[in-house]
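Peer 1: next comes the sequence, and after it the predicted model I'd like to discuss.
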Amino acid sequence: MGVIDTKTWLKEYGEKPIKVCEQLKSYFKKMSAKEIYDLLSINGMYRPSIFNRNHQLEPFLEMDYWKVVQKYYTKLRKTWNGPDVPIFIFPVNERQQQIMNEFNGKSGLAFPDKLFLFLKSRVDEREIMALLTHEYHHVCRLKYVSKNERDVTLLDTILLEGLAEQAVRKYCGSQYNASWTAYYTDDELQTFYNEFMKPNKSLRISDEQYFDLLYGLKRYPKMLGYCVGFYIVDQCIRKHNLPFSKMEQLSSEEILNYFLS
């Protein structure tokens, strides 16, 4: 499958993203275009209230993101022997401060059978490669540890993010890691694990504290779950010399046991 021609959809329906999402209904079971758009917009897709064809869409369409992503996707899929999934590229919501500040104007959303990339109007090709590496690694990881959404734990999620960002380090270089990977020292991260993650690692997505811990909201350190997940994976690689290709196939509990041993 690979990259889908969303450029044509944007040219025709750009100011009406729900109309764009009509084109996605065959990829989502039993979801309306409005429900699909609500899901995607929460994760970074542009919003019509701030959308401007001249200032955002036209510069976005001028960038050949589709060709760049297809090139790197073909390479990654061959390297990882990963699933063949459709990839959808859309403009990002440039008013969403966390995306602009923490993720440098790019975001993504991965499923076991598809992935989405949300990009600002100007993104360096290597940064696109880093985002695709992160998100496509999610797709590959979900192949090994697929669970019903209601059964996914906070530990599952932070390790999913930690592994994906370690993939970026391995295949793109540490200079393309997200800024949050350098927020804290190892000593701080160990303390965060003991104090915040250890007692809450089995929380489900329906639990009130789940997203507060994952993103470091309210009283918690910024990007807490992401940072601790990256730290756990990094420690497993350093302490046990675990091959990355092996670790990405281990269960969350197996990875945690390596970290604690």
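Peer 2: Good, I have the coordinates. Numbering: from 1, shown residues only.

Peer 1: use CA for all of it now, contacts and neighbours both
Peer 2: Noted.

Peer 1: which SSE is Glu12 in?
Peer 2: With secondary structure defined by DSSP states H and E, Glu12 is part of helix 6-13.

Peer 1: which positions in the following helix or strand past that helix come out as buried?
Peer 2: Next helix or strand after helix 6-13 toward the C-terminus (DSSP H and E): helix 17-22. Neighbour counts over helix 17-22 (16 or more other Cα atoms under 10 Å) mark Pro17, Ile18, Lys19, Val20, Cys21 as buried.

Peer 1: wait, the second one touches Lys34, no?
Peer 2: The reference is to Ile18. Yes - assessed by Cα atoms under 8 Å, Ile18 is found in contact with Lys34 at 5.8 Å.

Peer 1: does anything pack onto the helix or strand where Ile87 lies? Which helices or strands?
Peer 2: Secondary structure from DSSP H and E places Ile87 in strand 86-91. The helices and strands touching strand 86-91, judged by 3 or more Cα pairs under 8 Å, 6 or more residues apart in numbering; DSSP states H and E, are strand 2-3, helix 6-13, strand 114-119.

Peer 1: distance from the chain centre to the first one, please.
Peer 2: Between the mean C-alpha point of strand 2-3 and the mean C-alpha point of its chain there is a distance of 17 Å (Cα atoms, centre = their mean, to the nearest Å).

Peer 1: any idea how far apart the tips of stretch 80-98 sit?
Peer 2: 30 Å (Cα to Cα, to the nearest Å).

Peer 1: okay, pairing it with this:
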Amino acid sequence: MALIQTNKWMERYIQYGKNQANRELYLKLFISPLQALFSYPSDGELANYLNRNGMFTPDDIEDVKMIIEQDYWSYANEHFLYLKKRWNGPNVPVYLLLASKKKARELANVGGKMGLSFADGIVLFIQSDIERFDLLALLTHEYHHVCRLTHTNEKENTITFLESIIMEGLAELGVQEELGERYCAPWTELYKETWKKIWEERFITERLMQTGRKNYKDILYGHSKKNIPPMLGYYYGYLLCTRAAERLQTNTQELLTTPAEKIYKWGLGEEKRV
């Protein structure tokens, strides 16, 4: 299926919304079609969830006009087909949508863009002026998640903290390999020169097997009130995966189906591949 032509949805929104914020039309065009991925009780509840995660709102109609003038859908689709062949991945729909300006500060930690991945589809939120390779980096990261989920069959309420950070690390390693380190997310550089071993002991080690993504969001994204550094879990996962790949002289494609526990031990240097 690849890239769904959500630019056509946006054109209809502008045409029939008559340049005014129109929540009913917004729900019909952008939210209802996504229920196949999310299965929320109502379109309104799904809209609230997506808005919290960075999707534009009916008030962002001027930015909608700007994004549909771009050729994002064409080259994103070309890149998706390339990745699908390279990683022998599944054919899933990819929904490319506008990110909300109101979430710009929150999205800054992830490069001004956001994605939601499932075994059967991807939703991407981007700013209207995103650079081409930044979009391709986001798509690479999220599609890598889809490929790994195809093998692990993990769910939001069952996935361990360890699997979550390894999944994030491998996906960003994939970005590095396909597009170059320049296009990796900002969080991959956060503690490059300031990493503290004590963070592992204080925040990470005892929670590695905790299940349910919502139960360890504090360590994944950081928590100022708990003195947990921003994006700590993401960074640690990337650190482990890059170390493992270097020690084994391999890449994210080979590690795609490797259990998280093995990558963790290789990343720590505690186990050799036989």
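Peer 2: Thanks, I have it. In this text the structure is predicted, and so the values were computed from the model without any measurement.

Peer 1: TM value for the aligned chains?
Peer 2: The TM-score (TM-score structural alignment, normalised by the length of structure 1) is 0.90; 257 aligned residues with a Cα RMSD of 2.0 Å.

Peer 1: can you show me the helices along structure 2?
Peer 2: 6-17, 23-26, 35-38, 43-52, 61-67, 72-86, 104-107, 132-152, 161-179, 197-199, 217-221, 232-248, 252-255, 260-268 (DSSP state H).

Peer 1: just put those helices in CSV and tack on distance to Glu189 of structure 2.
Peer 2: Shown next, in CSV, are these (distance: least, Cα to Cα, whole Å):
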stretch, distance to Glu189 of structure 2
helix 6-17, 33
helix 23-26, 37
helix 35-38, 32
helix 43-52, 26
helix 61-67, 29
helix 72-86, 25
helix 104-107, 16
helix 132-152, 16
helix 161-179, 12
helix 197-199, 16
helix 217-221, 15
helix 232-248, 8
helix 252-255, 19
helix 260-268, 17
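
Peer 1: quick one: contacts of stretch 74-88 of structure 1?
Peer 2: 1-6, 113-117, 133, 139-140 (Cα atoms under 8 Å, 6 or more residues apart in numbering).

Peer 1: roughly how far apart are Leu162 of structure 2 and Lys197 of structure 2?
Peer 2: For Leu162 of structure 2 relative to Lys197 of structure 2 (Cα to Cα), the value is 17 Å.

Peer 1: higher neighbour count, these two?
Peer 2: Leu162 (21 against 8; other Cα atoms under 10 Å).

Peer 1: counterpart of Asn148 of structure 1 over in structure 2?
Peer 2: Using TM-score structural alignment, the equivalent of Asn148 of structure 1 in structure 2 is Lys155.

Peer 1: which residue packs closest to the equivalent of Asp120 of structure 2 over in structure 1, ignoring adjacent ones?
Peer 2: Residue pairing (TM-score structural alignment): Asp120 of structure 2 is matched to Asp113 of structure 1. Closest residue to Asp113 of structure 1 apart from its sequence neighbours, by Cα to Cα, 6 or more residues apart in numbering: Val85 at 5.5 Å.

Peer 1: swap in Trp73 of structure 2?
Peer 2: Spatially, and ignoring its direct neighbours in sequence, Trp73 of structure 2 is nearest to Leu3 (6.6 Å; Cα to Cα, 6+ apart).

Peer 1: assess the claim that that neighbour and Tyr75 are in contact.
Peer 2: No - with contact defined as Cα under 8 Å, Leu3 of structure 2 and Tyr75 do not form a contacting pair (9.7 Å).

Peer 1: more neighbours: which of those two?
Peer 2: Set Leu3 of structure 2 next to Tyr75 and count neighbours by other Cα under 10 Å: Leu3 wins out with 20 against 15.

Peer 1: ok, back up a step: and the gap between the match of Asn148 of structure 1 and Thr211 of structure 2?
Peer 2: For Lys155 of structure 2, the distance to Thr211 of structure 2 equals 10 Å [Cα to Cα].

Peer 1: same check, this time on Gly54 of structure 2
Peer 2: 25 Å.

Peer 1: the more surrounded of those two?
Peer 2: The residue with more neighbours, out of Gly54 of structure 2 and Thr211, is Gly54; 26 against 19, by other Cα under 10 Å.

Peer 1: out of everything not next to it in sequence, what's closest to the counterpart of Gln235 of structure 1 in structure 2?
Peer 2: Using TM-score structural alignment, the partner of Gln235 of structure 1 in structure 2 is Arg243. Nearest residue to Arg243 of structure 2 in three dimensions, chain neighbours excluded: Gly267, at 5.0 Å (Cα to Cα, 6+ apart).

Peer 1: Thr188 of structure 2 touches Tyr238, doesn't it?
Peer 2: Yes - contact criterion Cα under 8 Å: Thr188 of structure 2 and Tyr238 qualify, at 6.8 Å.

Peer 1: out of those two, which sits in the busier spot?
Peer 2: Tyr238 (25 against 21).

Peer 1: ok so, going back, count of residues packed around the match of Asn148 of structure 1?
Peer 2: Using other Cα under 10 Å, Lys155 of structure 2 has 14 neighbouring residues.

Peer 1: go on, Gln97 of structure 1?
Peer 2: Residues near Gln97 of structure 1, counting by other Cα under 10 Å, number 12.

Peer 1: now it: how far from Ser251 of structure 1?
Peer 2: Taken as Cα to Cα, the span from Gln97 of structure 1 to Ser251 of structure 1 is 33 Å.

Peer 1: go on, Leu189 of structure 1?
Peer 2: The separation that Leu189 of structure 1 has from Ser251 of structure 1, given Cα to Cα, amounts to 22 Å.

Peer 1: okay, these two: which has more neighbours?
Peer 2: Leu189 (20 against 15).

Peer 1: so what's the more buried one closest to, chain neighbours aside?
Peer 2: Setting aside the residues directly before and after it, Leu189 of structure 1 is nearest to Val228 in space (Cα to Cα, 6+ apart), at 5.9 Å.

Peer 1: what's the spacing between that neighbour and Asp234 of structure 1?
Peer 2: 10 Å.
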